[in-house]
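> Sequence first, then the predicted structure:
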Amino acid sequence: MTYTLATTVSLPWAEALERTREALAAQGFGILTEINVRSTFEAKLGPEAADAVGDYTILGACNPALAAEPEMGALLPCNVVVRRNKGADATTVEAIDPQTMVQLSDAAAVNEVADDAGTRLRKALASLGDATK
């Protein structure tokens, strides 16, 4: 089983990042956290490590209406990665597949939430493909 949903778009990294934020918002997700991995690598490991990782941001997306079990909060927010290697001509956007949560709970509500979140994340990623046309 793959644990991510992904798309690759022929947008510059900064534009892909902004459009990802917009696409998530259109599906009811807010961004709770944002981690600039490149900047973190540069600060902690130096510029060569930052160059090796490329442009890389992790967005912590959350849709509070989809909260099913309080314990599932340990798995949230849903991480969405926008990354582009140095010299690449495309940007990759990946989101955690909410179906991975289903494996951790027997609750029917978790399955319903994972289905809904997965549908919303797929729609957000699909809309990014539309942005390249």
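Sure thing, it's come through.

> switch to C-alpha atoms for all contacts and neighbour counts from now on
OK.

> Of all the helix elements in the chain, which one is longest?
helix 108-130 (DSSP state H).

> Which strands or helices does that one pack on?
strand 4-9, helix 13-26, helix 99-102 (3 or more Cα pairs under 8 Å, 6 or more residues apart in numbering; DSSP states H and E).

> would you list the ones you listed in CSV and tack on mean neighbour count?
Converted to CSV, these look like this (neighbours: other Cα atoms under 10 Å):
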stretch, mean neighbour count
strand 4-9, 17
helix 13-26, 18
helix 99-102, 18
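
> Next, the buried residues of stretch 79-92.
By 16 or more other Cα atoms under 10 Å, the buried positions in stretch 79-92 come out as 79-85, 90-92.

> who's in contact with the longest helix of the chain?
The contact list for helix 108-130, computed with Cα atoms under 8 Å, 6 or more residues apart in numbering, reads 5-9, 16, 19-20, 23-24, 26-27, 66-69, 93, 95, 97-99, 101-102.

> try 6 Å
With contacts defined as Cα atoms under 6 Å, 6 or more residues apart in numbering, helix 108-130 is touched by 23-24, 27, 66, 68, 98-99, 102.

> Please compare the first structure with the one that follows:
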Amino acid sequence: MANGAMHLALPRFLLNKPIFYISTFFNIFEIVLFFIDGKLNSFSNYLLVTTKRRCTMEFYLAKTLTDTSFEVALDKVTSALKDQGFGVITEIDVKDTLKKKIDVDFRKYKILGACNPALAHQALESNDKIGIMLPCNVVVQETPEGKIEVSTVNPMEAMKPVATPELEQFAGKVTQHLQSVLDVL
């Protein structure tokens, strides 16, 4: 190869195949390049790198509820969290706080700090700085249209900056639990 340049020629058998095969070929080629370049030490890191680069997931999970009041939704969320092993350790009433602090009228909006002690312990054992990402925030709010929206942090996205195999596994478990909370509402 001239001037140290790398040339890629597709094998003839790939030329008339669906784009999936070509895409897969390039992904495999990319893995090889990562190994050669010393940037990759495991396949899971490759998946993390390519996921970060290729797709953007929402930083939150959410569900809109109809035909329910704010108070009933709040009770349902608290109960569903409890069923998944979470306790509500903080509750911030944003509407009241904004009224008291800056005399602003705001819609019904509460932030629940939810903690699953067993999962929190597991995460803290893996990385003692992970406490800055705890507890999991769950928001219950009344939308301008009068519907109730419940949203929560997406742990899989929140943990990306500090991802290790242990924390990825932890984030996956927490995401499943929080999605289960939303599913039963």
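Cool, got the structure. Since this is a predicted model, take the numbers as computed values, not measurements.

> ok, back up a step: from the buried residues of stretch 79-92 of the first structure, which land in strands?
Judged by DSSP state E, strands contain the following of the buried residues of stretch 79-92 of the first structure: 79-84, 91-92.

> for those residues, which one is nearest F41 of the first structure?
The shortest approach to F41 of the first structure among these belongs to R83, at 13.8 Å (Cα to Cα).

> pretty sure the closest one is touching Y56, no?
Yes: with contact defined as Cα atoms under 6 Å, R83 of the first structure reaches Y56; the gap is 4.2 Å.

> Tell me which residue of the first structure lines up with G87 of the second structure.
Using TM-score structural alignment, the partner of G87 of the second structure in the first structure is G30.

> do the same with V139 of the second structure
By TM-score structural alignment, V139 of the second structure lines up with V81.

> thinking its match is in contact with I96, fair?
No: at 8.8 Å, V81 of the first structure does not count as touching I96 under the criterion of Cα under 6 Å.

> quick one: the strand or helix carrying V32 of the second structure aligns where in the first structure?
V32 of the second structure is part of helix 19-37, with elements assigned from DSSP states H and E. Across the first structure, nothing matches helix 19-37 of the second structure (TM-score structural alignment).

> which residue is nearest the middle of the first structure?
V80 (1.0 Å; Cα atoms, centre = their mean).

> Is that residue in contact with T57, as I believe?
No: look at V80 of the first structure against T57 with Cα under 6 Å: they stay out of range, at 8.3 Å.

> show me what contacts A114 of the second structure?
86-88, 135-136 are the contacts of A114 of the second structure under Cα under 6 Å, 6+ apart.

> Of these, which is the most crowded?
Greatest neighbour count in the contacts of A114 of the second structure, by other Cα atoms under 10 Å, goes to F86: 23 neighbours.

> Help me confirm that it comes into contact with N116.
Yes: with contacts counted by Cα under 6 Å, F86 of the second structure reaches N116, the gap being 4.2 Å.

> Enumerate every residue touching the closest residue to T8 of the first structure other than its chain neighbours.
Distances taken as Cα to Cα, 6 or more residues apart in numbering place T92 nearest to T8 of the first structure, at 4.4 Å, with adjacent residues excluded. Contact partners of T92 of the first structure, counting by Cα under 6 Å, 6+ apart, are 7-8, 82-83.

> one more time with 7 Å
7-9, 82-84 (Cα atoms under 7 Å, 6 or more residues apart in numbering).

> which one in the second structure is aligned with it?
Using TM-score structural alignment, T92 of the first structure lines up with E149 in the second structure.

> separation between its match and C136 of the second structure?
Going from E149 of the second structure to C136 of the second structure by Cα to Cα, to the nearest Å gives 17 Å.

> Also H121 of the second structure?
For H121 of the second structure relative to C136 of the second structure (Cα to Cα), the value is 14 Å.
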